[in-house]
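A.B. asks: structure for this input, please:
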Amino acid sequence: MKYIIHNIFCTLLLVTISCSVSLAQQTGPSAKVSGLVVNGQGKPVDYATVSLLRATDSTVIKGALSNEVGAYTFEKIKAGNYLIKATAVGYKKAVSKPFAVAQGSQHVTVPTLSMPAGATELKGVTITATKPLIERKIDRTVMNVENSVLAAGNTAMEILERAPGVTVDKDDNISLKGKQGVTVMINDKLTYLTAAQLATLLRSTDGNTIKSIEIITNPSAKYDAAGNSGIINIKLKKNTQSGTNGSITVGGAKSRYWRDNSSLNINHKQGALNLFTSLSRGDNKRAHDIGLNRIISDSLGNKTYFNQKSDMPSSNHYNNYRLGADYDLTPKHTIGFVVSGYSNSGRDYNNNTTIIGKQFGVADSSLHTTSDIRQTYKNFALNLNDRLKLDTNGQELSIDLDYSKFKNNSNAMYNTDYFLADGSKQHDPQMLRNQSPSTISIYTGKADYAKPLTKTIKLEAGVKFSSVKTDNDLQAQIYDNGAYRNDTNRTNRFIYDEKINAGYLNLNKQFKKFSVQIGLRAEQTRSTGNLIGSTPVKRSYLNWFPSAFINQTINDKNEVSFSYSRRIDRPGYDDLNPFIYYLDPYTYSQGNAFLNPQYTQNFEFNYTYNKTVNVSLGYSHTTNAITELILTEGKRTFETHQNLQTQTAYNINVNTPFTITKWWEGNVNLTSFYLGFKSDTLAGQKFNDGQWAFQGRTTQTFKFAGYRFEVMGDYQSPLTYGIYKIRPRYSVDMGISKSFMEKKFNIKASCDDIFNIRRNDLSSQVINNNFTIKQKNDTRIMRLTLTYNFGNSAIKIRQHRSGADDEKGRVKGNN
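C.D. replies: Model (predicted):
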């Protein structure tokens, strides 16, 4: 099969290159026009509206926005005489002198435009345009974290919980508009993670290093096909200034326990060389309280009541590093590398009491289990990238090579005491211990090619290979006759090997007010799951993933679009491991080696009014839906994953920013969704359940006397997810910040969940289940964060885009 795939894509690429050459010969000469927009102090004006005008009659030819360094570019400009006009909130407009684009010229640089402060300058303080916290773009929603008060001192996971339409459940599973199966990327770098692995990575990523979070609900064929509910892309801050500069951040927080964090970022840019490094460290300790009530019925109708209470504090110490360089071999050719990694440690101490009787509150017997789990995580990752602009018309080729290795280790001690109704010991305690080292190796390589075939047609093509191998070795012992001996019932070694070959084609056609993009991605997967001593489970399959996007601009204030894509979710590596992990003798989790991938058809319609108000309607249908289940077997309750027959989802989302006055602005995001699950063979029974739910989130930002004050509130109504009935969730966060010393020094103070009301409660009364889980995490956290920016602030006019910005690969951790 791999030879068939190879031949298909070789043929497609040959046809593409032939068509490209032919069409390129038919395209007339054109030039690139670029320049810079600065304010009265010579500092960049980002996100200014820049227009290219015909000099003879001021007709608008093209429009653009200046970027973070105030630079703008117009491609494929014909010969003629032109003007540049720039406008931005808080500034007077600026218009250039007429300039000419001569026949045959390739690049015209417009003299720097200076925009003096407008009438909004008050007492020496200039109110400039800043990006809103929530920003809606054509194909994604962006949460601009960099200037948010609430981001200071938070980890990436805590920031993600506040993103529009995003929820995080009791096990750190991330959902988007009610659906699980989210793919998380960092700097466009794909990360395939189990919930536990993803939580480790995000909880050790300092929020002060994050620039923005992008939410892409219907990705194109260019992206990996994994993730039925879309992609969340976390963009880290990137240097845009010449010279040497950086920042130091220190912070502290108090909830039930103290926390601290600090980070150092240094950048150096001179000529063609850009060097950057970041170091961060922190200590997080979190509380986690769980109450679990279960009612177990036997075949005669007799009931046994289990009342379980667990105090589960956890602590995490992290040390992260990132070092990289970009070098411009020529103005069109950039190479770069990034070295990153971490050395982290964590400890979970669980104190669990279970009371067993014929009714709640009356004990016939009880047991008390304590566990002490100590973990270490080490990671090293290397990325090499090469980005080549083949011409001035937008033809580009980029290549990325990635290698990552994770070495994780966990040592756990479990001690269970058994008691009679009168409190006396029933028998000797059960003492267990585990050592579970694991090694994860990841290799990826990819190449992406983009070619404008004509002025209105663009082709994108790419290939990718990835190889992932995980080796989990669980060594278990039980205390017996005064010594620990090997526990053959629990000891196991699970090795999982997965290889994916992929390729894609995207074709984009632009009309005057209408655009169409169609794409096709192919992915061939080969995997082997081997529980040593058992028969390996092997799979090999080829899938095709089409996508289509249509966008229509009705007029200046109304725009509609439609998108479709097919997606896949492969089972998590831990979910495939069929062995059993105990919480106590009556509660455990078990993997399922026979899980199959799930496939989703996604449809979405969007309407945008005045570039701000967005309404979307979505529908998706998933087959072989991978769903977490809690099942009952005798008096034991265990957690596992199974394939349900189908999952059906509908959603409607409304997102709108608003400005009440110059000092009061905000954003409202409202989502209503339906999730329905169906299976004819769930635990030998038919299952069909679903429910409409609602989620609302609003952010208010107030600016006064140099202070920035933010309040965020969110509410999620009761909902059904698989066999679970999830209770409502709600909370209010707030924060304030102030800058000093010409914005070099910043102080931010905030409080998460100020009323301490955010919970994760759920229940289930289906397929022989009858249980209720009440959970309270450490959610009310008071933070104080100090940031100092230092170094040269001179702006480098010539800009380039690093190949590291487009790196894609696969990252793994463990928890």
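A.B. asks: when you work out contacts or count neighbours from here on, use the C-alpha atoms and nothing else.
C.D. replies: Fine.
A.B. asks: give me the number of residues near G80?
C.D. replies: Neighbour count for G80, taken as other C-alpha atoms under 10 Å: 13.
A.B. asks: run this one through as well so I can compare:
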Amino acid sequence: MKKLFNIIAIFLLIGTTGVMAQQPTGRVTTPAKIIGTAKDLNTGEPVAYATAALYVTGSETNIAGAVADGEGKFFITGMDPGTYELRLSFLGFETKTVSDIQVDSKTGDVNIGEIEMTDKGLALEEVTVQGQRDLIEERVDRTIYKAENDKTTAGGDGTDVLRRVPMLSVDLDGNVSMRGSSNITVLIDGRPSAIAASSITDALKQIPADEIKAVEVITSPSAKYDAEGTSGVINIITKKNNLQGMSANIRTGTGLRGSDFGLNASARKGKFGFSLGGYGRAGYNTLGSFDNKQVVTNPDNSVSTILQSADTRRDYLFGRYNLGVDYEINKYNFLTAAVNFGIRNSQNYQNDFLTQNFLNGDLVRNALRETDTKDNSNSVDISLNYTKTFEKKGKDISLLTLYSRNNQQNSFVNTLFTDDMSTIDSRLKNDNPSKNEEFTIQLDFVEPLGKEGKSILEYGAKNILRKAYSDFSYFQAEGANGEYVENLNPTFNNEFSYDQNVTAGYLSYTATLFKNYTIKPGIRYEYTTITADFKTESSAVEIPSYGTFVPSLNLSRKLSNGNLIKASYNRRISRPSLRFLNPNIDQSNPLQVSQGNPELDPEFTDNYELGYSTFFKGTMVSFSGFFRNTIGSIQAVRTVQDDGVIFTGYDNIGHENAVGTNIFTNISISDKFSLNGSVDAYYAMLDNGLTDPLYAASNEGFVISGRLFGNYTLPKDWQVQVFTFARGRSVQLQGSSGGFAAYGMGINKQFAEKRGTIGLGADNFLAKEFKIRNEIITPTIVQNSTNIMRNMNFKINFSYRIGKLSVDQKPRKKKSVTNDDLKEGGSGGAEMTQNK
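C.D. replies: Below is the predicted model:
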């Protein structure tokens, strides 16, 4: 309180002095001014509205400042004679410092002329891409996609952004894979989220594209990261600011298949910063259909043939809300806190679900069903982080904490009609409420070594406590109005708890050798203990503890003209998540039943990578090759039960190899027209390691995908964008998943000095539907299914920014927890959150 009174007194004193200074003295004098102009070094254009701040030489005391006009010109007044340092900054540019500015008197002008500012993309140490508003940046252990420079995603969500990122593939359902593997870890601002933990697909749909600043594809994570993710880590960086002032942004979009609305506000005054936002997205009337044919050889050598077909529809509502606060205790100590809430309500319908059973070619049964599946959840993430920096540049200590909780309510009702298909015979209901809790504490140290601090030593420790709970039960009801009766069989009615404790320590070292070489070795050790238990069983599931060493090595060399070549090796561990562990039996389709396995062990993968990036005449090209070897791979085990029912379980029986390449290019044809695209290709080799001819399986083949999009700038702030993506057949252990293609086009107009944007977009506007054909082939099962999706969409997007922010000259260091150690899987697997 005393400090507050002192501050008020100082402001009153300054105000009084100002009033006194305005009194006439009998002579008019012109105060001293520092005059300058901000220019873009690359283009020569003025940097409009750049922020200039004046400091006393040798101190961090900011005594005056100004904002440049539309021509980049600025002038600063209010300083006494002396020697000063000026710092010029603007979003997207490196801060430019002009030293030894001498002010000799209280009157007169000091003209420092034009100050050339450098784009951040050109100033980073290992950037290989050059040019205006480039999309791709290469570093020793990652590729960074600068989403904020890509306007083709306006009005979309995180799924639309990731479809444009090199080395990533996103299917029509939003399932993400990297180099053909869905075993990846997705982080948001460097930390896990309860939303992403429950469903990566749904998490991406909850993040507005306009709020994503960049996407980091970390194909070779260092020892600092959790050892999870066969393919690597995706870090989605949202737009944060170190700005002074207040601002708000509203955006909305509506279309035939979905609508969204978002409002975000931020404020910063002195040492405090606040952010508050909310975003909602609704999808409706997403129509489709499927048909399925499965031929099963029964144990008595009879042949059962099953034909199924249904019309499908999906509706959903997502919401994401956040509140963030950061506080600069003093020059070297910072606190940040954040609370994020998420909701997800999804409902899937299968109507006219007809099943026909044939035995040796003769029709033995017709069954008509309707299935209503619900997937509802709410989540919360609470974080509190402390960072301490030092006089020595780059040195810091951080203590990071995170609490996450996700409550889910999954259920389905399967309604069976009588033989005449006009009245309800019975109803089968499954309820599966579940809860996932996670508490993490992490301590990190960063120590620059040597006089210039070019070598960096990183070390730290981390502990993750997880608690998962699933309460599942089945109910049966007769007729349309009969009461549900609970099934008391422990197989169908039980409570499952799963506690996991992961303790880890790591050491990583980064050094620059012979000027152009960078080496980054590291070692990590993780020790895992697990307890699992069923309510109705007398003893817990026996799961032994295990410890794992995880080495990593990243190398890079900068060549002439900014080219970069890099190589890496790392070992990864993939612990099964509750998608594979949950013992709840999913029989929403009674002829295709699946169940998780609580006794699964982790997978282990060795990754090798070689990459090269170059540019010439406005064109950037990046090549990479990789080899991946996985042992103990979690694979589906399919067996035939009575009446031709296919039961799917999971076990650590697989061996999986993949060798492939990725080629990405970004072409600036002119300052108005640009194209970029990529091709991903790999050869997959899978084997489940079984010798029994009934269950032994192996498969191999090529998987190829590609993408291309372009941007053209028209006069008067109009822009046109086009995008297309295609993926070929995907090889699986027992069959394949069909390929698909998608495309879109958009046009938008900026107005009100680029504070507002309005646009039109169209997705898949030439095709009424997409067909995806899948097959499963085993010695006893042949299954062919076709899923049809009708996702043609037309949309209108609008956004507008209110308020004005200026650049803060002392950016706050923000760090957060990252948990990357669970195998989430893609679209398959027995799931705690079933029936996506």
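A.B. asks: mean deviation of stretch 308-319 of the second structure from the first structure?
C.D. replies: Stretch 308-319 of the second structure differs from its equivalent in the first structure by a mean of 2.1 Å after superposition (mean C-alpha distance after the TM-score superposition for the first structure).
A.B. asks: who's in contact with stretch 192-204 of the first structure?
C.D. replies: Residues lying outside stretch 192-204 of the first structure but in contact with it, judged by C-alpha atoms under 8 Å, 6 or more residues apart in numbering, are 155-158, 171-174, 183-184, 282, 318, 320, 572-574, 810-815.
A.B. asks: and those, which of them are in strands?
C.D. replies: Within the contacts of stretch 192-204 of the first structure, residues falling in strands by DSSP state E are I174, T183, V184, G282, Y318, N320.
A.B. asks: give the PyMOL command for selecting the buried subset of those.
C.D. replies: To isolate the buried members of these in PyMOL, using 16 or more other C-alpha atoms under 10 Å:
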select buried, resi 174+183+184+282+318+320
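A.B. asks: now the ones in strands among the contacts of stretch 192-204 of the first structure as CSV including distance to Q775 of the first structure?
C.D. replies: Below are these laid out as CSV (distance: C-alpha to C-alpha, whole Å):
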residue, distance to Q775 of the first structure
I174, 17
T183, 26
V184, 25
G282, 25
Y318, 26
N320, 30
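A.B. asks: show me which pair in the ones in strands among the contacts of stretch 192-204 of the first structure is furthest apart.
C.D. replies: By the measure C-alpha to C-alpha, T183 and G282 form the most distant pair in these, at 25.8 Å.
A.B. asks: so what does D425 of the second structure match up with in the first structure?
C.D. replies: Counting by TM-score structural alignment, D425 of the second structure corresponds to P429 in the first structure.
A.B. asks: does its match touch T416 like I think?
C.D. replies: Yes - shown here, P429 of the first structure and T416 form a contact pair, counting by C-alpha atoms under 8 Å, at 5.4 Å.
A.B. asks: quick check: neighbours shared by those two?
C.D. replies: Taking C-alpha under 8 Å, 6+ apart as the contact rule, P429 of the first structure and T416 have no neighbour in common.
A.B. asks: pick out whichever of these two has more residues nearby.
C.D. replies: Set P429 of the first structure next to T416 and count neighbours by other C-alpha under 10 Å: T416 wins out with 19 against 16.
A.B. asks: ok, the match of D425 of the second structure - contacts?
C.D. replies: Contact analysis of P429 of the first structure by C-alpha under 8 Å, 6+ apart lists N415, T416, D417, Y418.
A.B. asks: of the residues you listed, buried ones?
C.D. replies: Those of those that meet the buried threshold are N415, T416, D417, Y418, by 16+ other C-alpha under 10 Å.
A.B. asks: so the first one belongs to a strand, correct?
C.D. replies: Yes - N415 of the first structure sits within a strand when classified using DSSP: H, G, I helix; E, B strand; the rest coil.
A.B. asks: excluding its backbone neighbours, what's nearest it?
C.D. replies: Distance criterion C-alpha to C-alpha, 6 or more residues apart in numbering; nearest residue to N415 of the first structure, sequence neighbours excluded, is M431 at 4.6 Å.
A.B. asks: what's downstream of the helix or strand harbouring the one you found, the next helix or strand?
C.D. replies: Taking DSSP states H and E as the criterion, M431 of the first structure maps to strand 425-435. Tracing the chain past strand 425-435 of the first structure, the next element assigned as helix or strand by DSSP H and E is strand 438-452.
A.B. asks: how far off strand 438-452 does the helix or strand just after that following strand point, in degrees?
C.D. replies: Using DSSP H and E, the helix or strand that directly follows strand 438-452 of the first structure along the chain is strand 457-480. Calculated by axes from the mean of the first three to the mean of the last three C-alpha atoms, to 10 degrees, strand 457-480 of the first structure forms an angle of 180 degrees with strand 438-452.
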